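**Student:** next comes the sequence, and after it the predicted model I'd like to discuss.
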Amino acid sequence: MAAFLSLILALPVAGTVLAQAAVDGKDGMDERLLACAACHGAQGAGTDSDYFPRLAGKPAGYLLNQLVAFRDGRRKYAPMNYLLEFQPDDYLRKMAEYYAAQRPPLPPRPPTDAGKDVLDRGQTLVTQGNPATGVPPCGSCHGPTFTGMEPGVPGLVGLRANYISAQLGAFRYGTRTAIAPDCMQTIASSLTEADVAAVAAWLSSLPMPADPSPARKGSNAMPLACGSQPLEGGH
């Protein structure tokens, strides 16, 4: 709680520092984004927190969409909304490009406590989908090694089970939305609570592949239309 309060109190100063550094160009992005490292780790590597995701290596278009969504209040988390409230599109794009280019190693991860049945169910859903309910394999959008696909599909590897579960739940219940057509809402609403737990457990158990880069644009034929694409010329 003390760390959280310290972060909240620091946000107005951090936001001013970010904006001023962007204007005068005196600091590199490592220095400009120190405020982000407290939650997301140096270079966006991630931390031991279940609820602050790894940013490093995700496609810049995806990261830009999320930054704009937090700034404009379409995605809600008070510290992020507050920190980004007055940041211009060009600076958010620089932030996205910085994190997309980073390749730090994963922080140490504890072994999963999920049982074999849960992991097997998760592997089946992630790699094969569920044709009976219209759920496609995760890899059909997020890439064969789950590192995402340019320009706007995020990587899933390196995320913790509780974070994955929370985001799927948010899509299921409409508290997190994406640009229409919202393909993740469609998919997540076809998953049961047990499905979500299994998918999260299996994905979070995966090691980072030797090449963590997202797949090239068009590498995968996406099974349904998704509106979450990089913004062109603003928002």
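**Tutor:** Done, it's in. Note that this is a predicted model, so its numbers are computed, not measured.
**Student:** CA only for contacts and neighbour counts going forward, please
**Tutor:** Will do.
**Student:** surely residue 53 meets residue 37?
**Tutor:** No: in this structure residue 53 lies outside contact range of residue 37 using Cα atoms under 8 Å: 11.2 Å.
**Student:** more crowded one of these two?
**Tutor:** Just comparing residue 53 and residue 37: by other Cα atoms under 10 Å the higher neighbour count belongs to residue 53, 21 against 15.
**Student:** take this one as well and set it beside the first:
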Amino acid sequence: MAVEDSMAQRVLACTGCHGPEGRAARDGYYPRIAGKPAGYLYNQLANFRDGRRHYLPMTRLIDPLSDAYLREIAQHFASLDLPYPPPRPAQVSAEVLARGEALALRGDPARQIPACAQCHGASFTGVTPHLPGLLGIPRDYIAGQLGAWKSGSRRAMAPDCMAQIAKALTADDVSAVSHWLAAQPLPASAKPAAALPAPLPMGCGGTGGEGAAR
């Protein structure tokens, strides 16, 4: 029997964990990859292959792949325009949610923590080509990745802005912002924004720009 030779067929191995067509899986760990900016997806694939991120099944899957092929995979998933499921209500107090909202929308200038919205867009749907959206992602995944940056087990190209931010967050901060983001509904258009209204608040590797400061 002939097998369809298409990128959709080739990346079926990805959807075994990330869900059908790249939607987030229900276990709270694997993130949605459908519709994420292509530059972001490519950077994450390269990070797994090159040792900046550590998850053995991912590394084994993409270790032999070239940069060009990783870009093809990233472009495929970035091109998918699929509906998001409704968010699950947060099972925490209003005080915790208020703390998460403050960090997401305003940051904490006294601790040099920028708002999530300053980099990921005012609607938290990401910015092309390199900045991912933060909505439609399970709370456990958001908290887990912030923890990985905080511990140093997840890294990005220098300057690693997310590591710097995560290390300034307390455990309560991580819990609050993870709960708040995971509970937010998607806007009518969940596609990444074309550009940010202002420069990034700090240098951030892999984004195509140096930001306002190192």
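**Tutor:** All right, it came through fine. Please read these numbers as outputs of a predicted model, since none were measured by experiment.
**Student:** excluding sequence neighbours, find me the nearest residue to whatever residue of structure 2 lines up with residue 77 of structure 1.
**Tutor:** Applying TM-score structural alignment, one finds that residue 77 of structure 1 aligns to residue 55 in structure 2. Nearest non-adjacent residue to residue 55 of structure 2, counting by Cα to Cα, 6 or more residues apart in numbering: residue 48, 7.2 Å away.
**Student:** what are the buried residues along the strand or helix carrying the one you found?
**Tutor:** Assigned by DSSP states H and E, residue 48 of structure 2 belongs to helix 38-50. Residues of helix 38-50 of structure 2 classed as buried: 38, 39, 40, 41, 42, 43, 44, 45, 46, 47, 48, 49 (neighbour count, 16 or more other Cα atoms under 10 Å).
**Student:** save these as TSV, and put in distance to residue 87 of structure 2 too.
**Tutor:** Output for the buried residues of helix 38-50 of structure 2, formatted as TSV (distance: Cα to Cα, whole Å):
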residue	distance to residue 87 of structure 2
38	24
39	26
40	23
41	23
42	26
43	27
44	25
45	27
46	30
47	29
48	28
49	31
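**Student:** state the number of residues packed around residue 112 of structure 2.
**Tutor:** Residue 112 of structure 2 - counted by other Cα under 10 Å - has 12 other residues nearby.
**Student:** to which residue of structure 1 is it aligned?
**Tutor:** Under TM-score structural alignment, residue 112 of structure 2 pairs with residue 134 in structure 1.
**Student:** output the longest helix belonging to structure 1.
**Tutor:** The longest helix of structure 1 (DSSP state H) is helix 2-24.
**Student:** check the alignment and tell me where residue 182 of structure 2 lands in structure 1.
**Tutor:** Superposed on structure 1 with TM-score structural alignment, residue 182 of structure 2 falls opposite residue 204.
**Student:** which residue, other than its chain neighbours, is closest to residue 71 of structure 2?
**Tutor:** Spatial nearest neighbour of residue 71 of structure 2, chain neighbours left out: residue 42 (5.6 Å); criterion: Cα to Cα, 6+ apart.
**Student:** just to check, that neighbour is in contact with residue 70?
**Tutor:** Yes: counting by Cα under 8 Å, residue 70 is a contact partner of residue 42 of structure 2 at 6.0 Å.
**Student:** so what's residue 129 of structure 1 up against?
**Tutor:** By Cα atoms under 8 Å, 6 or more residues apart in numbering, the contact set of residue 129 of structure 1 is 135, 136, 137, 138.
**Student:** can you put these in JSON lines and add neighbour count?
**Tutor:** Shown next, in JSON lines, are the contacts of residue 129 of structure 1 (neighbours: other Cα atoms under 10 Å):
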{"residue": "135", "neighbour count": "19"}
{"residue": "136", "neighbour count": "19"}
{"residue": "137", "neighbour count": "20"}
{"residue": "138", "neighbour count": "22"}
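**Student:** ok, those in structure 2, which still hold?
**Tutor:** Comparing the contacts of residue 129 of structure 1 with structure 2 on both residues aligned by TM-score structural alignment, their matches' Cα atoms under 8 Å, the contacts found in both are 135, 136, 137, 138.
**Student:** tell me the one among those nearest to residue 88 of structure 1.
**Tutor:** residue 138 (32.8 Å; Cα to Cα).
**Student:** hang on, isn't that closest one packed against residue 127?
**Tutor:** Yes: assessed by Cα under 8 Å, residue 138 of structure 1 is found in contact with residue 127 at 6.4 Å.
**Student:** measure the residue positioned nearest the centre of structure 2 to residue 12 of structure 2 for me?
**Tutor:** The centroid of structure 2 falls nearest to residue 132 when counting by Cα atoms, centre = their mean (4.6 Å). Residue 132 of structure 2 sits 22 Å away from residue 12 of structure 2, going by Cα to Cα, to the nearest Å.
**Student:** next: residue 117 of structure 2.
**Tutor:** Here residue 117 of structure 2 is placed at a distance of 33 Å from residue 12 of structure 2 (Cα to Cα).
**Student:** who has more neighbours out of the two?
**Tutor:** Neighbour comparison, residue 117 of structure 2 and residue 12: the larger count goes to residue 117, with 20 against 15 (by other Cα under 10 Å).
**Student:** and the helix or strand containing the more buried one against structure 1, how far off on average?
**Tutor:** Using DSSP H and E, residue 117 of structure 2 sits within helix 116-120. Once superposed with structure 1, the aligned residues differ from helix 116-120 of structure 2 by a mean of 0.4 Å; criterion: mean Cα distance after the TM-score superposition for structure 1.
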